[in-house]
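S.K.: Sequence first, predicted coordinates after that:
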Amino acid sequence: MTSYRSLHEGWTVSGGDLSDIPATVPGCVHTDLLAAGRIDDPYLDENENKLAWIGRTDWDYATTFSFAPGALPLGGDRTDLVCEGLDTIASITLNGSPVGSTANMHRGYRFDVGSLLREGANTLEIKFTSAYAYAEAEQRRLGHRPNAYDEPFNFIRKQACNFGWDWGPILVTAGIWQPIGLETWTVARLAEVRPQVTVADGTGRVELRVRLERASDEPVTITATVAGRSAQATVDGTEALLILTVDDPSLWWPRGYGDQPLYDLDVVATSPSGAELDRWSRRIGFRSVRVDTSGDGYTLIVNDVPVFVRGVNWIPDDVFDNRVTRDRLAARFRQAADANVNYLRVWGGGRYESGDFYDLADEMGLLVGQDFLFACAAYPEEEPFRSEIEAEARHNVLRLASHPSLVVWTGNNENLWGHEDWDWKPVLNGLSWGAAYYYELLPRVVAELDPTRPYWPGSPYSGTPGRHANDPAYGTSHIWDVWNTDDYTKYAAYRPRFVAEFGFQGPPTYSTLRRSISDDPLAPDSPGMRHHQKAGDGDLKLARGLANHLPQPRDFDDWHYLTQLNQARAVSFGIEHFRSLRPLCTGAIMWQLNDCWPVTSWAAVDGDGHKKPLWYAMRDAYADRLVTLQPRTGAPLEPGGPLTEIEPGAVVPPAGDPWLVAVNDSRTPWAFSATVTRRNLAGDVLASAVLDATAGPSEAVTLPLPADLITPGDRATEFVIAEIEGRRTWWFFAADKDIAWPAPDYTVSVESGRSTRVTVTAATILRSLTLFPDRLHPTAEADRAAVTVLPGESVTFTIDSDVDLDPAALSRRPVLRCVNDVVH
């Protein structure tokens, strides 16, 4: 029988002029030094800048453990040191004897150490060479390859964003970041168990490929069971194929489409005497998945049902992976599901996500697309990288293939686009850049090990190497000119087939800012704020976005409210536009759900786990049933949109008059009656109409509006509201900055209890009314944001908080805000 002993206790770490610092395993040197009080928290103020030396230092981890006489391996046994993850360039010794070396954070290693173990005390040491020293030496050896940042992350198989990103700090880690232990086994162990799960015509099928690693040549019997079915094979060699069929299994569905039944799949290896040698268990789900690329599109099909992807991009939830617990992942996944998200794209500059991540996705019905780990850079194809990358790909495809939530493998993030458009070719001058990985090695590995899942060479990718990788008329595209150079109204000029990245920045919540930045006073350009803005010209881009739409802020409180509001409006504008284009457009994956530290970024949930106004806007824009007003001319929509033809910085007027679009992502028909009115700022109805229609499942219905609704008498004081079953959408004929908003007039009542209820009754129109209770306590969170209220209407905010909140503070600025109060 296989036995396992973890080696997580008694570690110390030494490096530079520091010796024998207590170390936590799994963990990393930064968190060890922080726990020992040897460094300041790198997430606070500008402390990151003081810690660059850590990534340029070699670090030694050591522990001593005891082995009793009866625990030593016997003649027919083998004991392996199992390292599930070492970060990154490591050499291992046991009792002073070399065990092995590693050069890849993204795969596990196993070493036979039976001959090196001894009775009594054993000393295990792992020496980590500076990631910088290794990467820079490889860069000199192989020649410079361009990337998005002045860091050598493309010359080491390590989490790229450890070297900084436009939302992340430069904190180059080292350490034993995954479990480590000793595994003793006899005769044989289950080295690989690879289930290929399919379902067709009501029958589930599990093709189970097993590879043994042997310590002796005795026959081994392998038994597999699932859903009350079993199969068995006795093998003298190292490989076996077992096939199990399950009649009429319950299908696994994405959230919103059905349930997520999971079946226990157990595999046991036994000796001729019947003794158990090894065991492997996973939960699987029966479902089919493919990507339909007919007509040059990109449509995800699950169980033969097209799924419109309502997605978010996922980055590592903390720079230090050991701090990302299952509970923390569960909280983040609940935030995604509560925002009506059905898809997580694991971005290629982070990590292959954990078993906990995928188990939770399986249970909650969240679809996952996993990038292979290449991002925004040209990657060398020479050795040792080619062999490391193949081993890494094999390791992770085998590790994750049993999860029904995983629906697509993608070769890289933006490297095909970068090679085409980012001036790489003159710099490369014929050097390798990764094409052989994306077009040859990775598809070959997926086809061999995981043929039931689709592979897509890159994000973005237009379906063929001969076509511009980021042409929105084909395949998948990323839209970043909006943030980088243009106004968010430019989204409306696009008619993409599938948008895998788009987004707009905003600062984190106020409580997160005050915890992480000690600037006094806070200002958009105060030192800590500047340090926690990593995007090139990020503050200028935020200012440009505000200037196009909203009144000028008078102070930091205005700036914080308005930049968060503008972020929410920009992203919801894009989501609603893309969803309104179905079936031409089949998915939208906003950038990004989460942050890895406190920072001004594109995230909907900040680095402390707090929801920004963007989260609430995304929840509404991703609702199963959406009502939206969209510009249309009546002409048929053709795929495409801007690549470069619109002047940078331009505010792009919506092309056409507003039409009503009802989008139904539910599984049942939606028969609705829409009330549409044109009003003035006093709330008076100037024109009205009722439109009746039915949107079938997975369908968008587009309806023209009568001329009197879309022809304002005064563009600066009139607007259109469409309402269906309490869902509202608004169309303003002018930007907020050009509207003469009345001074805000309202009354507030506060009811305290298990939750606090704040009811605001408007005497005037209140534009984008938002409550920020986290300004009073970091745990306080409201249930809605950016609600526009007509005169005479009331809206109630429900607040969850760990403490009682001051009713008076909940009733006034800066906790209670609307656009009106910025100009009055």
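M.R.: Yep, it's here. Numbers count the residues shown, from 1 in each chain.
S.K.: contacts, neighbours, all on C-alpha from now
M.R.: Noted.
S.K.: pretty sure Leu116 contacts Thr93?
M.R.: No: under the criterion of Cα atoms under 8 Å, Leu116 makes no contact with Thr93, lying 9.5 Å away.
S.K.: Show me which of these two is the more surrounded one.
M.R.: Thr93 (18 against 15; other Cα atoms under 10 Å).
S.K.: that's a strand at the more buried one, yeah?
M.R.: Yes: the assignment for Thr93 by DSSP: H, G, I helix; E, B strand; the rest coil puts it in a strand.
S.K.: That one touches Val113, doesn't it?
M.R.: No: the criterion here is Cα under 8 Å, and Thr93 misses it with Val113 at 9.8 Å.
S.K.: any common contacting residues for those two?
M.R.: Val99 (Cα atoms under 8 Å, 6 or more residues apart in numbering).
S.K.: I'd like to know how far the residue nearest to Ser216 when sequence neighbours are not counted sits from Ile176.
M.R.: Nearest non-adjacent residue to Ser216, counting by Cα to Cα, 6 or more residues apart in numbering: Val187, 4.9 Å away. Distance, Val187 to Ile176, using Cα to Cα, to the nearest Å: 29 Å.
S.K.: Between the two, which has more neighbouring residues?
M.R.: Between Val187 and Ile176, counted using other Cα under 10 Å, Ile176 has the larger neighbour count: 26 against 22.
S.K.: Please list all residues in contact with the more buried one.
M.R.: Ile176 touches Val25, Pro26, Gly27, Cys28, Gly85, Leu86, Asp87, counting by Cα under 8 Å, 6+ apart.
S.K.: Tell me who's in contact with the residue nearest the centre of the chain.
M.R.: What sits nearest the mean C-alpha location of the chain, by Cα atoms, centre = their mean, is Trp314, with 0.8 Å. Applying Cα under 8 Å, 6+ apart, we find Trp314 in contact with Leu344, Arg345, Val346, Trp347, Gln592, Leu593, Asn594.
S.K.: before we move on, what about Gly350?
M.R.: Gln159, Ala160, Cys161, Ile315, Pro316, Leu373.
S.K.: Generate CSV for the residues you listed, with secondary structure, neighbour count and distance to Thr123 as supplementary columns.
M.R.: Listed next are the contacts of Gly350 as CSV, based on DSSP: H, G, I helix; E, B strand; the rest coil; neighbours: other Cα atoms under 10 Å; distance: Cα to Cα, whole Å:
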residue, secondary structure, neighbour count, distance to Thr123
Gln159, coil, 25, 29
Ala160, helix, 24, 32
Cys161, helix, 24, 33
Ile315, coil, 25, 37
Pro316, coil, 21, 33
Leu373, coil, 24, 34
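S.K.: Below is structure B, check it against A:
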Amino acid sequence: MSSYRPLHDGWTLTAVSGDAEVAGVAAAVPGCVHTDLLAAGLIADPYLDDNEARLAWIGRTDWVYETVFDWSGDGFERTDLVCEGLDTVATVILNGVQVATTANQHRSYRFPVRHLLREGANTLTVRFDSAYAYAEAQRAALGDRPGAYAEPYPFIRKMACNFGWDWGPTLVTAGIWRPIGLESWSGARLAEVRPLVTMEGADGRVRVHVRVERTAEGPLTVDAAVAGVTAQARLEDGQCEAVLELAVPEPEPWWPRGYGAQPLHELTVSLDGRRWSAKVGFRTVELERDGGAFTLAVNGVPVFVRGVNWIPDDCFPARVTRERLAERFARAAEANVNLLRVWGGGLYESGDFYDLADELGLLVWQDFPFACAAYPEEEPLRSEVEAEARQNVARLAHRASLVLWCGNNENIEGHADWGWQEKLAGRSWGAGFYHDLLPKVVAELDSTRPYWPGSPYSGAPDLPPNDPARGTVHIWDVWNREDYTRYGAYTPRFVAEFGFQGPPAYATLRRAVSGELAADAPLVLHHQKAIDGGAKLLRGLGEHLPQPQGFDDWHYLTQLNQARAVAFGIERFRALAPHCMGTVVWQLNDCWPVVSWAAVDGDGRRKPLWYALRRVYADRLLTVQDGAVAVVNDSAEPWTGELSLVRHSLTGKPLARASAAVEAAPRSVELVPLPDSVAVPGDPAAELLAVRLGGTRIVRFFAEDPRVAFPPAAYDAETAPVPGGLEVTVTARTVLRDLCLFPDRLDPASTVDDMLLTLLPGETATLRVTGSPDPEALVGHPVLRVVNGPTVWTGARGRARGR
């Protein structure tokens, strides 16, 4: 038997180095120093204005957390202090006696402390030394290593992006970031339960590896049960490990979103009244690599990955609740995403994260926490890496959603292509982790899913790592140097990173910046972390959109360009299936209010990119590619019908028509050549192409927007109250290019259900707006925007009319 007592109350925080005068401040556990100081009113919110710049001292200070708790003898043989997360360089002291030192945010710890407990009051102290001081000392001892940023994150097992990234602030944390408590027990306890769940033919198989910790000798019985099937193992004197086999006849398989249901079954393991349980789903996962392919197959079915990269959702992870994760996951699912890549500069995520992924059918690609740097392999780091890998592989092995372990993000590419080899001068850089240690750990502890050494990676150490013809590729010449039409020159097998920047929602930026909102305003620029990011945003407009005339134009046009750029890439890559079998957009989410590549900003608001993702990640997609219409059908049913092709004037007058019978098989792409009658315009500046199949319609212009002879936008708009908000009906009098509503400009709580709509004259769109924005202002500039609307064009020829 056992009992558990959380130790989350009564903590105080004190600075014990540097010049900070912080003593006895009430502290929240789980939490961190930054959030405690913020709650106490001792620092300004680091996410607002440029407050971050004045808070670097926190990461260079040593801190002490302390609490006093009462304890009395409870009759158990042993009591352990269980620390699920210490960030990072910690010394644990109980009643004046040092219990342990730790230096790994990615691990949990258990320390026997019964001999140190006393009747009545007990004092628990956790000292956190500066992560900077520790990492810099390791760097001095082991020799510097090259990386993307001049920060010492490779020298400490801690969330790398705490040290700043091209989308994140430098806020180096410390604290008890996951639960802490006392567990008392007698006889024996389940030290580790590692179920490996798969299918053999039509039957489900669970192989439960159990490790037991004992306080006494004697036989023990371990029981396991799932889906009505039971198994039992007997441990004799001295035995501490057992394997229980459960065969479940013909369970309903677990499938990714869009491929089937996600049935989950409770697996229980019991020992001497102690019970462990988890939800498991039956499926198989393979990685098909023939001919340079990178294709994930679940239950034998190849899956086209419609993915997004996931970064830590907050710089202070203890603030990320299950409810917040559920909201982010809902946004992913609504955008037709089927995979989340947990990026290597962050964390092994919480149990809530993987629970939600299992329940929603969102596949998880899990990077080990290494990113964008050469990592030393010497001690003490090697032992820490092995310990964290063993612990987390065992913790996550039963997860139905987890389909891939990946060794790192961009480190193999960095060593090959970023000039690291000369700087390293023969020093270790992580190859031993990615090609030896980590694959051995995965092979030993989790045989149910594949391991991939890193991304990008071409499948062998001697191959160029970022070769589009093999394995996974990251495409960053677009955004950094090239126009987004460059995506059209790629024929990749799998794109694991690509993206384009855009600002956050207006309400998010307005909350974060107290001063002037302008593209070049100092406080706005503080929320742009990419090198030369502001200039790249404007340069990225290229020939596609006009240069903005003021902040409102900058905000709309750069958000719109972000959406168009990413959509262009996804359409290209989906049209290449099955040669290309996946895209993983950089990125779904943000950790604070920032100009970035995210589709959902740091306050959880959807950017125009999110609406574009929902369209181009839909099961069924029409896209014009290289003189043909690609009919992309990633659904389980055939997509049949008459493909309608109409070349229109900008007034909506049909100029030419064509049609073709289409029968796109499930999970296929059919290419329909465009006849010259509709593909070749008489006047590219005054015509467009409309393509329709069933309920799906796309519009393509023959010239870039600045060269289109758009009429001044004219429309009628009506608003009507509905439960929870307003219904907005817009009827086009002229062509309306990329219609968007931004109701958060009027009411920060307001949202809209759709945007990026192009309407021909006479067409109508009805939008649903939540919240309480002013109805009249809602349908006027700058809340309602179209490319050919007011103030977008220099010397605008008219003003949009609405009522």
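M.R.: Right, received. Where do you want to start? This is a predicted model, so every value here is computed, not measured.
S.K.: Any chance of CSV for the contacts of Ile176 of the first structure, columns distance to Pro152 of the first structure?
M.R.: Compiled in CSV, the contacts of Ile176 of the first structure are given as follows (distance: Cα to Cα, whole Å):
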residue, distance to Pro152 of the first structure
Val25, 27
Pro26, 25
Gly27, 23
Cys28, 20
Gly85, 21
Leu86, 19
Asp87, 16
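S.K.: what packs against the lengthiest helix in the second structure?
M.R.: In the second structure, taking DSSP state H as the definition, the longest helix is helix 551-575. Secondary-structure packing of helix 551-575 of the second structure (3 or more Cα pairs under 8 Å, 6 or more residues apart in numbering; DSSP states H and E): helix 533-540, strand 582-585, helix 608-616, strand 620-625, strand 628-633.
S.K.: And the strands in the stretch 151-300 of the second structure?
M.R.: Along the stretch 151-300 of the second structure, counting by DSSP state E, counting those that start in this stretch, strands occupy 175-176, 180-185, 188-200, 203-214, 220-226, 229-235, 241-248, 265-271, 274-280, 285-288, 295-298.
S.K.: Oh, that last question was meant for the stretch 701-824 of the first structure, not what I typed.
M.R.: Using DSSP E, counting those that start in this stretch, strands in the stretch 701-824 of the first structure cover 718-724, 727-732, 746-751, 756-762, 766-771, 781-782, 787-789, 794-800, 816-817.
S.K.: How about the stretch 401-550 of the second structure?
M.R.: 402-406, 451-452, 473-475, 495-498.
S.K.: possible to save those strands as a markdown table with mean neighbour count?
M.R.: Listed next are the strands of the stretch 401-550 of the second structure as a markdown table, based on neighbours: other Cα atoms under 10 Å:
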| stretch | mean neighbour count |
| --- | --- |
| strand 402-406 | 23 |
| strand 451-452 | 22 |
| strand 473-475 | 24 |
| strand 495-498 | 24 |
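S.K.: Make a markdown table out of these and add distance to Ile412 of the second structure.
M.R.: Converted to a markdown table, these look like this (distance: least, Cα to Cα, whole Å):
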| stretch | distance to Ile412 of the second structure |
| --- | --- |
| strand 402-406 | 12 |
| strand 451-452 | 12 |
| strand 473-475 | 12 |
| strand 495-498 | 14 |
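S.K.: so which of those comes closest to Asn299 of the second structure?
M.R.: strand 402-406 (11.4 Å; Cα to Cα).
S.K.: and for the closest one, what span of the first structure is it aligned with?
M.R.: Using TM-score structural alignment, strand 402-406 of the second structure corresponds to residues 406-410 of the first structure.
S.K.: how distant is that stretch from the center of its chain?
M.R.: 13 Å (Cα atoms, centre = their mean, to the nearest Å).
S.K.: same check, this time on stretch 546-558 of the first structure
M.R.: 30 Å.
S.K.: What range does that stretch cover in the second structure?
M.R.: Residue span in the second structure matched to stretch 546-558 of the first structure, by TM-score structural alignment: 541-553.
S.K.: what does Glu571 of the second structure align to in the first structure?
M.R.: Match for Glu571 of the second structure (TM-score structural alignment): Glu576.
S.K.: Repeat that for Leu55 of the second structure.
M.R.: Leu55 of the second structure maps onto Leu51 in the first structure, by TM-score structural alignment.
S.K.: Return the distance of its match relative to Thr221 of the first structure.
M.R.: 54 Å.
S.K.: for Leu366 of the first structure, same thing?
M.R.: 36 Å.
S.K.: Reformat the contacts of Trp314 of the first structure as TSV; add neighbour count.
M.R.: Shown next, in TSV, are the contacts of Trp314 of the first structure (neighbours: other Cα under 10 Å):
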residue	neighbour count
Leu344	27
Arg345	26
Val346	23
Trp347	26
Gln592	24
Leu593	28
Asn594	27
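S.K.: ok, how many other residues are close to the residue mapped onto Tyr257 of the first structure from the second structure?
M.R.: Matched across to the second structure, Tyr257 of the first structure falls on Tyr259, judged by TM-score structural alignment. Per other Cα under 10 Å, the neighbour tally for Tyr259 of the second structure reads 16.
S.K.: residues contacting Tyr259 of the second structure?
M.R.: Ser635, Ala636.
S.K.: Can you list the buried residues in stretch 486-495 of the second structure?
M.R.: Arg486, Tyr487, Thr491, Pro492, Arg493, Phe494, Val495 (16 or more other Cα atoms under 10 Å).
S.K.: what's the answer for stretch 691-710 of the second structure, then?
M.R.: Neighbour count says stretch 691-710 of the second structure has Val691, Arg692, Leu693, Val699, Phe701, Phe702, Ala703, Asp705, Pro706, Val708, Phe710 buried, by 16+ other Cα under 10 Å.
S.K.: who's in contact with whichever residue in the first structure pairs up with the fifth one?
M.R.: If I follow you right, that is Phe701 of the second structure. Aligned by TM-score structural alignment, Phe701 of the second structure pairs with Phe732 of the first structure. Shown in contact with Phe732 of the first structure (Cα under 8 Å, 6+ apart): Arg715, Glu718, Phe719, Val720.
S.K.: One more: Pro761 of the second structure?
M.R.: Counting by Cα under 8 Å, 6+ apart, Pro761 of the second structure has contacts Thr651, Gly652, Thr731, Ala732, Arg733, Thr734, Val735, Leu736.
S.K.: likewise Ala90 of the second structure?
M.R.: Taking Cα under 8 Å, 6+ apart, one finds Thr101, Thr102, Ala103, Val126, Arg127, Phe128, Asp129 in contact with Ala90 of the second structure.
S.K.: Name the helix or strand for the third one, please.
M.R.: Spelled out, that is Ala103 of the second structure. strand 97-103 (DSSP states H and E).
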